[in-house]
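Engineer: how would this look folded up:
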Amino acid sequence: MHTSTIQRLEELAETRADALDRLIRSDALAHSADRAADHGATGDVLILEDHNFAQTYWALADALGEEPAPRVLVRQRSYAQARDLHALISNEAPDAIHLLKIAGLTAEGQRDHATLAVSGFLRTHGFAGALALGRLPKSHGALHDWAHDLTLSAPEATLILGGNTKHMNRTFNDTLERSFTQVRGLRGKGKHRCLLASGARTAVEVGTGEDRCEADTPGHLRGFGGVFSGAKADRGGHLLATAAVDYLRHADHGQRVLDLGCGNGSVTRQVLDEAPAGVVRRVVATDVDADAVRSAAANLSDPRVTVTWDAAAADLPDSSVDLVLLNPPFHEGTRIDLTLVRPLLDAARRVLAPGGTLLLVHNSHARYRTQVQERFEHVDQVTRDSTFTVLRAR
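Structural biologist: Here you go, the predicted model:
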């Protein structure tokens, strides 16, 4: 039975893999072979940010060929990707689903916020492996987060991360060297190259992890991993929150608020700090990004707030919110994409109760108004500064 499943997984991997996936795979196999010759098998494997799912398919195929079969642990920042990966393996390779562990999800595919961080994820599942691999993140905060947690939870593990050579520079080595004693570039191929990091620094050298969570005064925000704006309040978000407070001064008491794409939670925090008492009954702060959810949860201790890892507020019922606050993303990696707002606008329209209001902030040069007008009858500009514009839609 496993033979057909292995073949299916390998076919899926080959179909989805790109040139960078193949280089990461090649370098990881070479490292594993060298390690096996000296120390035996690598055991469990940790995969970080598997956008194409190819690394997961390959790793599960490898695992099914071993006895006993090691586990494949995958950490995706995106809830949508984590959910889709779980569904694909459940449907395409059910024989392998028991070997797959996904950060932030239970074995049944339900959310588990306690395992969103790499450290909590590895600790919960008792990671017993010597290899972690994935794509080099564009954020040094995310890279340090991964390296720090891996060296504390699995000090014997080696980390292999691949990226486009033109986007790589010495600063990535420097970030990895905060957690590892040995960092080196491997032989590149075409446009791509991998970095290999090994030799965990001691806990004293690495620190407790608090250096990942800068304090910003006033407010003392915390930012984990690659969360947008880190530990600081975003300027556009600040303008949005100020507009929301002005709106709430004239609103009925008991408002149900959705912070859609909450980031580090700074917008919700400002609104709750400055809005009149009794006006806000509850806030749902939700984001597709695991690092955003971790950060928002650390910054929002108010009992009126629920922080959730979700895709476009899919878990919220229709017509269940009075006010939606939206500071939408407009980058897909390094590429500007103004269409990323569409599912969020659709979600805002779905969850708003009759008479409800959307407040949206955007860079003034980005033409969002037409997209908003396609979904809402009444759209007007609330405020604008030298960089950002806040729209109101009803």
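Engineer: Going by C-alpha atoms from here, please, whenever you check contacts or count neighbours.
Structural biologist: OK.
Engineer: neighbouring contacts of stretch 244-253?
Structural biologist: The contact list for stretch 244-253, computed with CA atoms under 8 Å, 6 or more residues apart in numbering, reads V271, E274, A275, P276, G278, V279, V280, R281, L325, L359.
Engineer: Apologies, that question was intended for stretch 350-369.
Structural biologist: Contacts with stretch 350-369, where a contact means CA under 8 Å, 6+ apart, come from 236-237, 239-240, 243-244, 316-328, 338, 348, 379, 384, 387-394.
Engineer: are any of these buried, and which?
Structural biologist: 236-237, 239-240, 243-244, 320-328, 338, 348, 379, 388-394 (16 or more other CA atoms under 10 Å).
Engineer: Mind checking which of the residues you listed land in helices?
Structural biologist: Using DSSP state H, the members of the buried ones among the contacts of stretch 350-369 that fall within helices are G236, G237, L239, L240, A243, A244, A348.
Engineer: which of these lies closest to P94?
Structural biologist: Distance to P94 across those (CA to CA) is lowest for A348, with 35.4 Å.
Engineer: from what I can see that closest one touches S320, true?
Structural biologist: No - in terms of CA atoms under 8 Å, A348 does not count as a neighbour of S320; the distance is 10.4 Å.
Engineer: Following up with a second sequence; could you model it the same way so I can compare the two?
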Amino acid sequence: MEYDSPFGRFTLLPLHHHPKSPLQAWSAADDLLLKELASLEPAPQRILIVNDAHGALGTCLHHRRPYSWNDSYCSKLSLQQNLHRNQLLFSPEHWLDATELPKDLFDAVLIKIPKTLALLEYQLTRLRPMLSAQTRIIGAGMVKHLSKSMVQVFEQCIGPTHTSLATRKARLVFSQFDATLNPLTPQPTRYSVPGTELELVNYPGVFSQQKLDLGTRFLLEHFPDASAAEHIIDLGCGNGALACFAARHNPGAHLSLLDDSWLALQSARETIELNKIPNPCELIASDGLDGFEDKADLILCNPPFHEGTRLDSNIALRMFKGAKRCLNDEGKLVVVGNRHLDYHQTLRAHFKAVELCASNPKFVVISASRPR
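Structural biologist: Okay, the predicted model is just below:
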């Protein structure tokens, strides 16, 4: 898809784009941000882009050598692919994952506002050392996802804030840095797993921040036999609850924890340390199981079914296809999901043996083996 930006025309596609999909790599919020930046005089020289989901901002602003700060591995892949489509080079030194901190002051900070208040507050407070009274701080989001509470977080964490008029269902948020403010950076939450000695660590923005989600809890109540597994994968691991529970049943198994979010992986890392898990563990930022070559005896998965604020069943489908490739001959994929997502039908297209292990009015636990 061709996008005419204030900085030129670019070919931009979202990750895993399907020709029949209407999904674009840019939104009206991206367009507003770029037009606002193009109007600034003098032109900001040192630019930080936050939460650039599909790499549209980073690609259009490549000539300004911006820094990107992001919690999504898939967003990094999207930026790399869109730069390549436009014969532009990716600069690894200008990419920072969410567990890192940018250095020095920026002239402009462009923020695609995330869907959770907790992550927004976490990001804004951590950004303060890189801001000055001269920094242009501009947030952007679609009106239906931009709440008054989000604007208030800008005011509490950065300083005086106002919004633009809505244009094409998008709006900008302008903040002026107030050096006298001293907001506290939100700390990871900790909570216990009912019926176990496990305690989980959750960073802001990571799924199920305040308590164990009902789907994971249902899977733990109907957990598969992991005693003979030599290699266990926690796919979309979040805070590592499934991997740590598996470790309690099999302290000798090798554990691989994979997630798109670096803050999720940091949560899982600290969960493992807190619970003194003895198993050999590896934590991997990933796009599902793409690029993962090792074989596993057991894959545990509570698949996400949202991408940002949008429902997306393709994430689970890619995970299932990856599991099909990575399972040993006698291996098993065990999935928990909402009943209405109808995962058992999807799994039957890829596995010969699909079994309903447990169900209640809201969730199902399904095992799948013998890949087709």
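Engineer: re the thing from before, what two of the contacts of stretch 244-253 of structure 1 are the furthest from one another?
Structural biologist: For these, with distances taken as CA to CA, the pair at the greatest spread is G278 and L359 (20.1 Å).
Engineer: In terms of neighbours, single out the busier of these two.
Structural biologist: For G278 of structure 1 versus L359, neighbours defined as other CA atoms under 10 Å are more numerous around L359 (25 against 10).
Engineer: Just tell me what the more buried one corresponds to in structure 2.
Structural biologist: By TM-score structural alignment, L359 of structure 1 lines up with V334 in structure 2.
Engineer: Looking at structure 1, which strand is longest?
Structural biologist: With residue count as the measure and DSSP state E as the assignment, structure 1 has strand 352-363 as its longest strand.
Engineer: Can you name the element that comes right after that one?
Structural biologist: Scanning forward in sequence from strand 352-363 of structure 1 by DSSP states H and E, the next helix or strand is helix 369-373.
Engineer: In structure 2, which residues correspond to that following helix?
Structural biologist: Aligned by TM-score structural alignment, helix 369-373 of structure 1 corresponds to residues 344-348 of structure 2.
Engineer: Off-centre distance for the matching stretch?
Structural biologist: Centroid separation between stretch 344-348 of structure 2 and its chain, computed with CA atoms, centre = their mean, to the nearest Å, is 25 Å.
Engineer: Check the mean deviation of it from structure 1.
Structural biologist: Taking mean CA distance after the TM-score superposition for structure 1, the mean distance separating stretch 344-348 of structure 2 from the aligned residues in structure 1 is 0.7 Å.
Engineer: same deal with stretch 28-36 of structure 2?
Structural biologist: Counting by mean CA distance after the TM-score superposition for structure 1, stretch 28-36 of structure 2 comes out at 1.9 Å.
Engineer: what range in structure 1 matches that stretch?
Structural biologist: Per TM-score structural alignment, the counterpart of stretch 28-36 of structure 2 in structure 1 is residues 19-27.
Engineer: Please enumerate the strands of the stretch 101-250 of structure 2.
Structural biologist: Secondary structure of the stretch 101-250 of structure 2 (DSSP state E, counting those that start in this stretch): strands located at 108-112, 136-142, 161-163, 170-175, 189-192, 199-202, 231-235.
Engineer: Which elements pack onto the third one?
Structural biologist: To tie it back to what came earlier, the one meant is strand 161-163 of structure 2. If you count contacts as 3 or more CA pairs under 8 Å, 6 or more residues apart in numbering; DSSP states H and E, strand 161-163 of structure 2 packs onto helix 148-157, strand 170-175.
Engineer: Include distance to M319 of structure 2 when you put those into JSON lines, please.
Structural biologist: Putting these into JSON lines (distance: least, CA to CA, whole Å) gives the following:
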{"stretch": "helix 148-157", "distance to M319 of structure 2": "32"}
{"stretch": "strand 170-175", "distance to M319 of structure 2": "32"}
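Engineer: who wins for proximity to V193 of structure 2 among these?
Structural biologist: Closest to V193 of structure 2 of those, according to CA to CA: helix 148-157, at 30.2 Å.
Engineer: by contact count, what packs against the closest one?
Structural biologist: So helix 148-157 of structure 2, by 3+ CA pairs under 8 Å, 6+ apart, packs with helix 117-127, strand 161-163, strand 170-175.
Engineer: want to try a markdown table for these, with mean neighbour count and distance to S5 of structure 2 as columns?
Structural biologist: Formatted as a markdown table, those follow (neighbours: other CA atoms under 10 Å; distance: least, CA to CA, whole Å):
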| stretch | mean neighbour count | distance to S5 of structure 2 |
| --- | --- | --- |
| helix 117-127 | 20 | 26 |
| strand 161-163 | 16 | 22 |
| strand 170-175 | 22 | 16 |
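Engineer: related to what we said a few turns ago, from the ones in helices among the buried ones among the contacts of stretch 350-369 of structure 1, which single one is nearest D291 of structure 1?
Structural biologist: For D291 of structure 1, the closest of these turns out to be G237, at 17.4 Å, with distances computed as CA to CA.
Engineer: Let me see the contact set for the residue lying closest to V379 of structure 1 once chain neighbours are set aside.
Structural biologist: Spatial nearest neighbour of V379 of structure 1, excluding adjacent residues (CA to CA, 6 or more residues apart in numbering): A393 at 4.4 Å. Each residue near A393 of structure 1 by CA under 8 Å, 6+ apart is listed here: T357, L358, L359, V372, F376, E377, H378, V379, D380.
Engineer: sorry, back to before: what's the closest of the helices and strands packed on strand 161-163 of structure 2 to R9 of structure 2?
Structural biologist: Comparing these by their distance to R9 of structure 2 (CA to CA), the top pick is strand 170-175, with 21.2 Å.
Engineer: Great, nothing more from me.
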